[in-house]
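Student: Everything below, folded, please.
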Amino acid sequence: MENQKGLPIGNEVKGNVVLAQADIKAPKAAPTQVASVTPDAKKRVAKKGELNPIFEGADFIDIIERDENLSIRTTSFVPQNTKPDKTFTIELNEGKTYIGQGVVYDGFLMDGGVPGQTIVVQEGDIVEMKIKNTGSVPHGASIHAAYTQTSKYVGKVQPGETKSVVFRATVPGVYMYHCAPGGHAIPMHVLFGQYGMMVVEPKETKYKLEEELGRKPDINLYLLQHEFYASGADAINGDLLYTAFNGKVFRYVEEPIVGRPGDYVRIHYLNIGPNRTSTFHIVGILWDYAYWQGHPDKFQYGGQSITSGPTDSWVVEFRLPPDEGSYLMLDHAVGATSRGSIGVIVADGKAEPGPKTYLAEAPAYTEAEKAEQIEKATRTISPFGIGNAEADRPVYYGPEQKEVFVKIIGNSFHPKVIEIEPGTKVTWINEDVFTFMAGEYSGIHNAIGINGPERFATPLLAHAETASHTFTTAGENEYMCAPHPYMKGKIIVRQPKVVEEPKGGCSTTGSPAGAAGLVLIALGLLFVRRRN
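Tutor: Modelled structure (predicted):
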């Protein structure tokens, strides 16, 4: 039996840590999220040379027969009415989540946070993925573990809809899954936070260290590295504000991974990016084995680090040395380290024995905790909207600036907030390039006033097109993009300066001549005083 996260019942869940209640010697619990093959699934297993009965009546039967009898693994295709061994529901929407260090992130969410849930299945499982859109814009899914068509089933999920796709997990490894509504929205929704980790565990081939030690790991760490951006422009240019492991800046500094000297550790590592290359390293550790993309057959001995571009993944295995202390894990591209991707593994001889599992998903908070975090946040960032005053300060333009340019890039206005003099012309220029399709799926934008003293609306702008409006009335003008209503900007028009005229009589302070007169009078008085 499994709970709603797919974890075997009998495990104790504490936040992001799953503590199994048994060991091989005592006896051991089943691996996280991997269930035994159901009787229905057993009936579907076909011998080489025989067509699996799940394909009866399917199109392209000649291709299926060929692929089922190759020496390499088959594709993930199964008819969509195939009964799944495992079902997972992914909820997509927009909102706020706490990412640590007093910072709230206002972006696109999976399962209420960034990243989404950790999905673990076994090689050969028939998997159903349900994509539920509880947001206000179209969402979708791309599942990298699926060697088959997924976009036509879950590529465009409208608000309020739930769609699903069924596939067979045929190739073991560590994979990314992410939101993919289609077109321009695919990179935007990934940049804005909608992604997660999926692991296909090998069914028969064991990882080398497990084979040598004759047991499962003491610590199973699913580790996802990712980035946060304060604006769409920063996201497009790769100018990150924070990096994190599993949804929180410096998470495993505040909440170290705790094991014992001699523990067998397995890390399923995935660099989401979505822009930076990582070189993951643990101080004081050399890998016993490292497996490219997490595939058990693609292993190498030793090594100090693993190099990963966006979506690259590894499984690494090692033993904690017989020496108590802290082992620092970090991205050795140290600019990212200083922004949050660093953590600690503590070897403590008095620690509770494993097995322990740490999942690659956002920390779980109650609604009350979320509300308190949002209220007390020192900074709120949003890649497409306006964060708090500290995060998105106004850019000031003086009276000498007769025209101001606002770029539209990465589904955001840049700068987001400007302050100008009355009579200043604001010109928007669309720097997003993908202008095929329409609506959320396109990089076509406009600017339309939604609140403030002036009414304005530009036409829809394709790449490099411009439109302008001259602001004459003092006040704050909030605006958005009609095809992407989460994109927000603000134009503050200052009050015009009033020069007061003298009320009458002789004024000696209103002009340079008057000031010069005062100087002459003072010098005259000084001269008379000296003569006396």
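
Student: From now on I want contacts and neighbour counts done on CA atoms only, so please keep to that.
Tutor: OK.

Student: how about the strands of the stretch 1-150 of the chain, start to end?
Tutor: For the stretch 1-150 of the chain, applying DSSP state E, counting those that start in this stretch gives strands covering 12-14, 17-19, 86-100, 103-110, 119-122, 126-133, 142-143.

Student: Please tabulate these in a markdown table, including the columns distance to Q373 and mean neighbour count.
Tutor: Listed next are those as a markdown table, based on distance: least, Cα to Cα, whole Å; neighbours: other Cα atoms under 10 Å:
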| stretch | distance to Q373 | mean neighbour count |
| --- | --- | --- |
| strand 12-14 | 20 | 12 |
| strand 17-19 | 22 | 18 |
| strand 86-100 | 7 | 21 |
| strand 103-110 | 8 | 24 |
| strand 119-122 | 27 | 24 |
| strand 126-133 | 25 | 22 |
| strand 142-143 | 31 | 22 |
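
Student: One more, please, to line up against the first structure:
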Amino acid sequence: MTRLINPGLKQTSRRNVLRGSLLAGAAAMTGAASYAAPRRAPMHHANAASARLYKASAQGQAESRAKPADLSGYTRVRQELVAPPFAPEHEQVATGGPKIIEVTMETTERLMVVDEDTGASIWALTYNGSVPGPLIICHEGDMVELTLRNPEDSMMEHNIDFHASTGALGGGGLTHVYPGEECVLRWKATKPGCFTYHCAPGGAMIPYHVTHGMNGAVMVLPRDGLKDRDGNPLRYDSIAYIGEQDYYLPMDENGEYKTYEVAGDDYADSLDAMRTLTPTHSVFNGAVGALTGEGALRARVGETVLMIHNQANRDSRPHLIGGHGDYVWETSFSDAPLTGLETWFVRGGTAMAAMYTFEQPGVYAYVNHNLIEAAMLGATAHFVVEGEWNNELMEQVTPPRAFAS
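Tutor: Next comes the predicted model:
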């Protein structure tokens, strides 16, 4: 990468020089001129069009600041976010009036092993240190109030675009935080369903951040909870939150995965790998095998699990081998769920939900049913289910044996 120093950032160390390189280089490598803008300007934008978008979004917000939101009638509650595949504590059916759900996330850059067998690793760009970022849960009509913090030792600027929100760029133009900064964004959950959120600094940095793990999901429940097509209530015993992540890891001339000293060093190499549109890995929850073995999901016969699946960049086709989607919401909770599906669909840039009640014990594989990605690129998880076997549903009548031809 060309070491271009951007005067808009401090330059007291190699780390700060690299920050400037990333910000200016994002523009230079995509054919646009780099520029030294005022500190609050979005220096990650790789072209003038994206810069204008963010400027217009910020201007629109500034012009409306004289009209503060009416928060009367809202109760403030704090939601403690937890690491995937788990979900924060929440009500399935809302009690009381609308709430302001306060959450905090840090944009942590950390070195992660993607595949222990090959030694493949990545400087992951994360929310709260996990891939995917933590699941946020609220109800229709609630406000989500996010405090977004970028640690001082970060290499890059970050922000967040909520697909669940209403407003230009999903809040992306209002949440740019440089290392050592924080901001607060509040938005109203007006549409029930599961939605993606992701980092979107501008230009080529958008796919770079997303394919380095910087994405997650929000679930906006109807105030009266989930229901079937006839309006009957549906309840779940637990949530399995699964983030499918496509990685594009650069390789050297010998076919070995490259390693890098700090976050952002791989920028130029990653752009080349991303342009192939061919992922080197497609994994669940950050790494090959993250949800198998000791990390496998757990359930019991008779337990109903709500599987929330997020894919911020590519289409996917989840399938629970030996189970089904009893109720599947591929789009909105406002629509009647699909029922009895063998495989369901996740549109790139969305999150969705599928509900299943386990009827047999055993190890169930949950896979992307592009089986090349499941078996060869890592898109496999396991549910380990305990309980009594039911021969009425399945029985081995005769074990394998030789037969006469």
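
Student: returning to what we had before: and V346 of structure 1, which of the strands of the stretch 1-150 of structure 1 is closest to it?
Tutor: strand 17-19 (15.1 Å; Cα to Cα).

Student: Just give me the residue right at the centre of structure 1.
Tutor: Closest to where the C-alpha atoms of structure 1 average out (Cα atoms, centre = their mean) is G193, at 2.7 Å.

Student: Enumerate every residue touching the residue nearest to that one when sequence neighbours are not counted.
Tutor: Sequence neighbours aside, F108 is the residue nearest to G193 of structure 1 in space, at 5.4 Å (criterion: Cα to Cα, 6 or more residues apart in numbering). By Cα atoms under 8 Å, 6 or more residues apart in numbering, F108 of structure 1 lies in contact with L92, N93, E94, G95, H189, F192, G193, Q194.

Student: What distance do you get for the equivalent of the fourth one over in structure 2 to I122 of structure 2?
Tutor: The reference is to G95 of structure 1. Aligned counterpart of G95 of structure 1 in structure 2: R110 (TM-score structural alignment). Here R110 of structure 2 is placed at a distance of 8 Å from I122 of structure 2 (Cα to Cα, to the nearest Å).

Student: swap in V218 of structure 2?
Tutor: Per Cα to Cα, V218 of structure 2 is found 25 Å from I122 of structure 2.

Student: what do you get for G340 of structure 2?
Tutor: 38 Å.

Student: now do P222 of structure 2
Tutor: 38 Å.

Student: How about T75 of structure 2?
Tutor: Using Cα to Cα, T75 of structure 2 is found at 41 Å from I122 of structure 2.

Student: Quick one: the strands in the stretch 151-300 of structure 2, in order.
Tutor: 161-162, 181-188, 193-198, 215-221, 226-227, 233-234, 238-247, 281-284, 297-300.

Student: how about those strands in CSV, adding distance to G20 of structure 2?
Tutor: Formatted as CSV, the strands of the stretch 151-300 of structure 2 follow (distance: least, Cα to Cα, whole Å):
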stretch, distance to G20 of structure 2
strand 161-162, 23
strand 181-188, 16
strand 193-198, 23
strand 215-221, 24
strand 226-227, 48
strand 233-234, 51
strand 238-247, 25
strand 281-284, 30
strand 297-300, 42
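
Student: closest one to C138 of structure 2 among those strands?
Tutor: The nearest among these, by Cα to Cα, is strand 215-221 at 5.0 Å.

Student: Now that closest one on structure 1. Mean distance?
Tutor: Strand 215-221 of structure 2, aligned to structure 1 and superposed, deviates on average by 1.1 Å (mean Cα distance after the TM-score superposition for structure 1).

Student: Now do the buried residues in stretch 237-250 of structure 1.
Tutor: Residues of stretch 237-250 of structure 1 classed as buried: 238-250 (neighbour count, 16 or more other Cα atoms under 10 Å).

Student: same question, stretch 350-368 of structure 2
Tutor: Result for stretch 350-368 of structure 2 [16+ other Cα under 10 Å]: buried residues 350-368.

Student: Done for today, thanks.
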